[in-house]
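S.K.: Mind folding the following:
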Amino acid sequence: MFENVVALDSKVHADHRLKRSNSFAFAKNVLGAPLAMSEITKASREYPIFFPTSGRFLPVAQMGYRKDGNLYLDKENQWSARYIPAHIRRFPFVMGEKKELGEYLIMIVKDRISTNADGEVLFKDGSIPTGGAVDRARTFLTDFQKELINTEALLKPLQDADILVPKVYKVEEGGKLLGTVTDLQVVDAEKLAALDDVTLAAWVRSGLMGVIMAHLQSLDNWNSQKSLSVSKSPGD
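M.R.: Here you go, the predicted model:
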């Protein structure tokens, strides 16, 4: 989704504009989206939510089981679920690596800007226009980054509690295996119930228990994904 990005520069991109597009074709390969805490309840109504076995420890909305197999894009490349994760909505902008201590670069997918595009200007008189595309993206990305950091901190006790178990997701149709997703973890309900009252009370107060409950309830969405997979078998 963000393979070919460039850092926005007021001089280099002085005459560039953002290309208009309502298509989500860019997300056809996206099979998982990290979630911030504020998204989890809405996302849990649409997607199975899991925890990764490596990398940043954030809830992940699972969207498919094979390459080019995002199950939430229709034939017109429109998003079919009611809630679109922030990870998807930030496209074509993304936060780059720190340029200096405490600073980040605003980056954009290269083929989404052009001097001949008909969308919004990126810069005006060497500055970012207030309320313009880059200004809105900067606010969105900054807020999302802060939320992800806060979500990681909130989930740290869960990661340390030894109540997560590996999960393998298999999609089958008529006895035929269509795909498998591994490297996922889920909360073990029995291990959760065995925690002491002090720990459980602390998790309720911090909001962590709400995340866990949304995660557990979201696992029923496997059934809807399996239904979606029938109409999107390999080769479609």
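
S.K.: going forward, measure contacts between C-alpha atoms and count neighbours the same way
M.R.: OK.

S.K.: What's the local residue count around the spatially closest residue to residue 177 that is not a sequence neighbour?
M.R.: Excluding the flanking residues, the one nearest residue 177 by CA to CA, 6 or more residues apart in numbering is residue 171, at 6.0 Å. Using other CA atoms under 10 Å, residue 171 has 20 other residues around it.

S.K.: Residue 171 and residue 64: what is the separation?
M.R.: 10 Å (CA to CA, to the nearest Å).

S.K.: quick one, what contacts residue 30?
M.R.: Going by CA atoms under 8 Å, 6 or more residues apart in numbering, residue 30 touches 1, 63, 68, 69, 70.

S.K.: One more sequence to fold, the one below, so I can look at both together:
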Amino acid sequence: MATQPPANTLPLFYGGLEPLSSNQHANYKSRSAQKAPFLAQTHAVPLTIDEFVASQRFFPIVFSSGENPVPLALMGLNEGVNVFVEEDGSLRGEIYVPAYIRRYPFMLARLRPDAEELSLCFDPGSELVGEFDEGNVLFEDGKPSETTNAILKFCEEFEMAAQRTASFVAELKSMDLLMEGEVSIQPTGSEQPFIYRGFQMVNEEKLRELRGDELRKMNQNGMLPLVMAHLFSMALMRELFGRQVQQGKGPQLPAGAGAAAA
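M.R.: Below is the predicted model of the structure:
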């Protein structure tokens, strides 16, 4: 359900990466998108710990499977299902939009594996950056415009949040608090429950067994509120399941069966 993507692949959503250059892109503009069709069939989106509190009101927060787990906002329980986005990419109601989505089509990336600095890049196939008649100019007199500087600042803040997130997850692993997750949902009228696996979550039993000094340390360094936001958000699994059923996005229930209560 939330498997870690293979290494050495382009990040989620990105079909390509091209460094933004005042020489090659002097006349380029950036335009905002009212819809996100690239999101319509994405069920899990990377999340930073800075977003846990805002996100836990809308999405279950889980951790990807694999050796290097990352936090994910679940927007659907099945591959290719997003209950918060219409097929054309428009949002269904007011929700928190993760920074990973808002960052697209830009991101900071190393142009070479041995490069020390990150460069501002964009996805050339996004149709959001190009020589348009309308939009925000990216360069003025050969220098980055206010728009470009704002984009760069946002991407830099995202990278710093990503580093904090990596440290948080590493600490969870060092404390052996992550375990393979499993959620069983028994819809009314269905003989068999639907079982969801393929993600990791915090082990509540081990969390309760931590020594007082360990819990105090987690509270002082800000980890404990983040863990609780994650655990509280797991109650939304049933609501997510119900949304899928209501929208006809599977799984298929027997005739006469209703969705599980949230």
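
S.K.: hmm, back to that, please indicate which of the contacts of residue 30 of the first structure are buried?
M.R.: 63, 68, 69, 70 (16 or more other CA atoms under 10 Å).

S.K.: what's the counterpart of the second one in the second structure?
M.R.: Alignment note (TM-score structural alignment): residue 68 of the first structure maps to residue 80 of the second structure.

S.K.: contacting residues around its match?
M.R.: Shown in contact with residue 80 of the second structure (CA under 8 Å, 6+ apart): 40, 41, 42, 43.

S.K.: Quick one: classify it as helix, strand or coil.
M.R.: coil (DSSP: H, G, I helix; E, B strand; the rest coil).

S.K.: Spatially nearest residue to it (excluding sequence neighbours)?
M.R.: Nearest residue to residue 80 of the second structure, sequence neighbours excluded (CA to CA, 6+ apart): residue 41, at 4.2 Å.

S.K.: do residue 164 of the second structure as well
M.R.: Once flanking residues are discounted, residue 164 of the second structure sits nearest to residue 49: 7.4 Å by CA to CA, 6+ apart.

S.K.: returning to that earlier point: which members of the buried ones among the contacts of residue 30 of the first structure are the farthest-apart pair?
M.R.: Within these, two members stand farthest from each other by CA to CA: 63 and 68, at 10.7 Å.

S.K.: now the contacts of residue 80 of the second structure as a markdown table including secondary structure?
M.R.: Below are those laid out as a markdown table (three-state DSSP):
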| residue | secondary structure |
| --- | --- |
| 40 | coil |
| 41 | coil |
| 42 | coil |
| 43 | coil |
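
S.K.: ok, and these in the first structure?
M.R.: Mapping the contacts of residue 80 of the second structure onto the first structure (both residues aligned by TM-score structural alignment, their matches' CA atoms under 8 Å) leaves 40, 41, 42 still in contact.

S.K.: Just tell me what the last one corresponds to in the first structure.
M.R.: Under the alignment defined by TM-score structural alignment, residue 42 of the second structure is paired with residue 30 of the first structure.

S.K.: ok, now how distant is the most centrally placed residue in the first structure from residue 97 of the first structure?
M.R.: When CA atoms, centre = their mean is applied to the first structure, the residue found nearest the centroid is residue 33 (2.4 Å). For residue 33 of the first structure, the distance to residue 97 of the first structure (CA to CA) stands at 19 Å.

S.K.: follow-up on the earlier one: could I get the kept ones among the contacts of residue 80 of the second structure in JSON lines, plus columns for distance to residue 54 of the second structure?
M.R.: Formatted as JSON lines, these follow (distance: CA to CA, whole Å):
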{"residue": "40", "distance to residue 54 of the second structure": "21"}
{"residue": "41", "distance to residue 54 of the second structure": "23"}
{"residue": "42", "distance to residue 54 of the second structure": "20"}
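
S.K.: what span of the second structure lines up against the particular helix or strand that has residue 229 of the first structure in it?
M.R.: Taking DSSP states H and E as the criterion, residue 229 of the first structure maps to helix 221-230. Under TM-score structural alignment, helix 221-230 of the first structure corresponds to residues 236-245 of the second structure.

S.K.: same question, stretch 190-210 of the first structure
M.R.: Against the second structure, stretch 190-210 of the first structure falls on residues 205-225 (TM-score structural alignment).

S.K.: And the matching stretch, end to end?
M.R.: Termini of stretch 205-225 of the second structure sit 17 Å apart (CA to CA).

S.K.: now stretch 76-95 of the first structure
M.R.: Stretch 76-95 of the first structure stretches 28 Å from its first residue to its last (CA to CA).

S.K.: related to what we said a few turns ago, please point out which of the contacts of residue 30 of the first structure the second structure shares.
M.R.: Here is what carries over to the second structure from those, by both residues aligned by TM-score structural alignment, their matches' CA under 8 Å: 63, 68, 69, 70.

S.K.: now the third one: how far from residue 126 of the first structure?
M.R.: To tie it back to what came earlier, the one meant is residue 69 of the first structure. Look at residue 69 of the first structure and residue 126 of the first structure: by CA to CA, they are 41 Å apart.

S.K.: Please apply the same query to the second one.
M.R.: Taken as CA to CA, the spacing of residue 68 of the first structure relative to residue 126 of the first structure amounts to 39 Å.

S.K.: can you give me the helices for the first structure?
M.R.: Ranges of helices within the first structure are 40-44, 86-89, 133-160, 189-193, 197-206, 208-218, 221-230, based on DSSP state H.

S.K.: Nearest to residue 58 of the first structure, out of these?
M.R.: Closest of the helices of the first structure to residue 58 of the first structure is helix 133-160, at 6.0 Å (criterion: CA to CA).
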